[in-house]
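**Student:** Provide a 3D model corresponding to the input given below.
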Amino acid sequence: MGIKLVIVDDAPFIREVIKNIFRDTDVEVVGEATTGVEAIEVVVKTRPQVVLMDIVMPTMNGIAAATELLHRFPNLKIIACTTLDQELMIMKALEAGCCSFVLKPFKADELIKAVQTTQA
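**Tutor:** The predicted structure follows:
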């Protein structure tokens, strides 16, 4: 059985790119969200093993969403996704309980490896 993944990013193009990256892998995209609030709703419905979470989003950022999700689902693996110039946000995401991070722009093989190694 594959890894169930939820993608959280406010940019539709990024979500589409990520879905395409995982199309022929053992990772099944079971949901997607555009805000932290939506992310919580989608995770409650789909119960993924891994969430790929953008950090900078409107309404509720990825750090607040990760904190709430990990409170509800302590075994959930959350990978923070952000740009290189947001080093402080990366540190806050890791402090909030994210298991790792990937930097935008990301390479397909790096993203696949990041998700697969969370379940190794």
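**Student:** hey, let's count contacts and neighbours off CA atoms from now on
**Tutor:** Fine.
**Student:** And the host helix or strand of E68, how far out from the chain middle?
**Tutor:** Assigned by DSSP states H and E, E68 belongs to helix 62-72. The chain centre lies 11 Å from the centre of helix 62-72; the measure is CA atoms, centre = their mean, to the nearest Å.
**Student:** let's see this one next to it:
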Amino acid sequence: MANRIVVVDDAAFMRMMLKDILVKNGFDVVAEAENGLKAIEAYKEHMPDLMLMDITMPELDGIAAVKKIKEIDANAKIVMCSAMGQQAMVLESIQAGARDFIVKPFQAERIIEAVNKVLGK
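**Tutor:** Modelled structure (predicted):
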């Protein structure tokens, strides 16, 4: 069975791009969310194997969403995606519980590599 993934980004084209890369590589994108609040709802509803999470989003940012999701499920696997490759953001994401970090603009190979690594493949 394919690994189930939720894609979270406030930009629809970015979600589409990520979904396309994941589906082409045999993953199942079970839901999408455009902000941290919807990400938490999607996590509860689908309990995915992995989440790809943007950092800068309206209503609730990715780091705050990671903290909330980790309260729901300490074993949640989350990979952050952000245009800001700032060390502080990377550090904060990892401290919040993210397992890896991808900087935009990203290469498809880097996404698949991060997803496979976090899923233990």
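**Student:** TM-score for this pair?
**Tutor:** Superposed pair, TM-score by TM-score structural alignment, normalised by the length of structure 1: 0.95. Supporting alignment: 120 aligned residues with a CA RMSD of 1.0 Å.
**Student:** Output the contacting helices and strands for the helix holding E68 of structure 1.
**Tutor:** For helix 62-72 of structure 1, the packing partners by 3 or more CA pairs under 8 Å, 6 or more residues apart in numbering; DSSP states H and E come out as helix 36-46, strand 50-54, helix 87-96.
**Student:** quick check: longest helix of structure 2.
**Tutor:** The longest helix of structure 2 (DSSP state H) is helix 12-24.
**Student:** what range in structure 1 matches that helix?
**Tutor:** Alignment of helix 12-24 of structure 2 against structure 1: residues 12-24, by TM-score structural alignment.
**Student:** buried sites along that stretch?
**Tutor:** Within stretch 12-24 of structure 1, the residues that count as buried by 16 or more other CA atoms under 10 Å are 14-15, 18-19, 21-22.
**Student:** can you check stretch 50-67 of structure 2 too?
**Tutor:** 50-57, 60-63, 65-67.
**Student:** what sits up against that stretch?
**Tutor:** Applying CA atoms under 8 Å, 6 or more residues apart in numbering, the external contacts of stretch 50-67 of structure 2 come out as 3-10, 34-37, 39-40, 76-82, 92-93, 96-98, 115, 119.
**Student:** Over to stretch 23-33 of structure 1?
**Tutor:** 1-10, 15, 19, 22, 39, 42-43, 46, 48, 116.
**Student:** if you set the cut-off to 7 Å instead, what comes out?
**Tutor:** Outside stretch 23-33 of structure 1, the residues within contact range by CA atoms under 7 Å, 6 or more residues apart in numbering are 2-9, 19, 39, 42, 46.
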